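1. pasting the structure only:
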């Protein structure tokens, strides 16, 4: 789900930040355990989490899946260069990448590259089909470069909350 940059985010106090540190590590931590850890009541923790969800601070609650357990053996990081950076070209590419289930992460970036994507696939044959569909047959893509991950050294979605 894309973030809306114009949405005003609430300011977070020390309790909110402490709660966020805990739920980022494990969002199934019981609220009474969070309450104990941050010195609030369970009801206060519940209200704060609900408020952060409503405000979009907590965007989603997800599970991080072991790629090997679901037979997704290939993780690739792909640099994509578009033919131009016109609004329609970029927005069309964003929509295509957002809707592709194989694309796990997608970043519109600076530095001479248009996008950086993280793609999962079960094998190289499937990966080739994905690259043909998303890049090789896409007239808006000038070029792309794939980096195949050898090892998943670190993963997760934890944001440093100070």
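-> Received the coordinates, thanks. Since the model is a prediction, treat every value here as computed from it, not as a measurement. Numbers count the residues shown, from 1 in each chain.

2. use CA for all of it now, contacts and neighbours both
-> Noted.

3. so what touches stretch 98-105?
-> 97, 106, 117-121, 130 (CA atoms under 8 Å, 6 or more residues apart in numbering).

4. for it, measure first residue to last.
-> One end of stretch 98-105 sits 8 Å from the other (CA to CA, to the nearest Å).

5. roughly how far is that stretch from the heart of the chain?
-> Relative to its parent chain, stretch 98-105 has a centroid offset of 10 Å by CA atoms, centre = their mean, to the nearest Å.

6. buried residues, it. List them.
-> Of the residues in stretch 98-105, 98, 102-103 count as buried by neighbour count, 16 or more other CA atoms under 10 Å.

7. in JSON lines: those, plus distance to residue 82.
-> Output for the buried residues of stretch 98-105, formatted as JSON lines (distance: CA to CA, whole Å):
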{"residue": "98", "distance to residue 82": "16"}
{"residue": "102", "distance to residue 82": "19"}
{"residue": "103", "distance to residue 82": "17"}
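
8. show me those that map onto helices.
-> residue 98 (DSSP state H).

9. tell me the SS of the residue nearest in space to the middle of the chain?
-> Nearest residue to the geometric centre of the chain (CA atoms, centre = their mean): residue 105, 4.9 Å. What DSSP: H, G, I helix; E, B strand; the rest coil gives for residue 105 is strand.

10. and if you look at the one 5 residues further on?
-> At residue 110, secondary structure determined by three-state DSSP is coil.

11. put this next to the previous one:
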């Protein structure tokens, strides 16, 4: 979606999205009853929102600690060269790295910010050696180890 694509969304869409982004297991009937639409209308709108790309994915949020990945690191990466091909190659490498939970191309001191999940510091060290240190275009990187996951998620504040 582009900036102006949200013009296609109305108040009912936003009310549906507000509920859906917090719990995709909520029955369409519960949403319909709450916002005053029919079940069929809610289902049609959800289908349309998926087709528009407003709803990108519907996934389960796992607790990393409970699946053996208790270490979270925030990593700032500075590249030596930032040409289009260099950036594309780095993006591709991040997409292929299972440890990288999130990757952002950013302004400021770093070129990329990563959220990396690992089993322990040894696994994180192995990741940095395999993915960052082995990349001749990575000038430097800094790591901040997360002490507590205070707030996580992917919900988006919606208009209204």
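-> Everything's here; your move. The model shown is predicted, which means the values in this text are computed figures rather than measured ones.

12. and the helices in the first structure?
-> Here the first structure has its helices, by DSSP H, at 14-25, 31-38, 42-54, 87-99, 124-131.

13. nearest to residue 78 of the first structure, out of those helices?
-> helix 124-131 (9.5 Å; CA to CA).

14. so how far does the closest one sit from its counterpart in the second structure?
-> Superposed on the second structure, helix 124-131 of the first structure shows a mean distance of 0.6 Å to its aligned residues (mean CA distance after the TM-score superposition for the first structure).

15. whereabouts in the second structure does that helix align?
-> Aligned by TM-score structural alignment, helix 124-131 of the first structure corresponds to residues 121-128 of the second structure.

16. other residues contacting that stretch?
-> So stretch 121-128 of the second structure is contacted by 71, 99, 116-118 (CA under 8 Å, 6+ apart).

17. reformat those as TSV; add distance to residue 109 of the second structure.
-> What follows is the contacts of stretch 121-128 of the second structure, written out as TSV (distance: CA to CA, whole Å):
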residue	distance to residue 109 of the second structure
71	24
99	23
116	19
117	22
118	25
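
18. looking at those, which is nearest residue 110 of the second structure?
-> residue 116 (15.8 Å).

19. so who does that closest one touch?
-> So residue 116 of the second structure contacts 72-75, 99-102, 124 (CA under 8 Å, 6+ apart).

20. across to the first structure, which of these hold up?
-> Retained in the first structure (both residues aligned by TM-score structural alignment, their matches' CA atoms under 8 Å) from the contacts of residue 116 of the second structure: 72-75, 99-102.

21. can you tell me the closest non-neighbouring residue to residue 145 of the first structure?
-> residue 79 (5.1 Å; CA to CA, 6 or more residues apart in numbering).

22. mind telling me what the one you found corresponds to in the second structure?
-> So, by TM-score structural alignment, residue 79 of the first structure is matched to residue 76.

23. give me the distance between that match and residue 23 of the second structure.
-> Distance from residue 76 of the second structure to residue 23 of the second structure, by CA to CA: 32 Å.

24. which residues are in contact with stretch 138-158 of the first structure?
-> Contacts for stretch 138-158 of the first structure (CA under 8 Å, 6+ apart): 21, 24-25, 64, 74-84, 89, 93, 135-136.

25. OK, contacts around the residue of the first structure positioned farthest from its centre?
-> In the first structure, the residue that sits farthest from the middle, by CA atoms, centre = their mean, is residue 41; the gap is 31.2 Å. Shown in contact with residue 41 of the first structure (CA under 8 Å, 6+ apart): 32, 35.

26. try 10 Å this time
-> 31-35, 47 (CA atoms under 10 Å, 6 or more residues apart in numbering).

27. from those, which is closest to residue 4 of the first structure?
-> residue 47 (23.3 Å).

28. quick one: map the closest one onto the second structure.
-> Checking with TM-score structural alignment, residue 47 of the first structure has residue 44 as its match.
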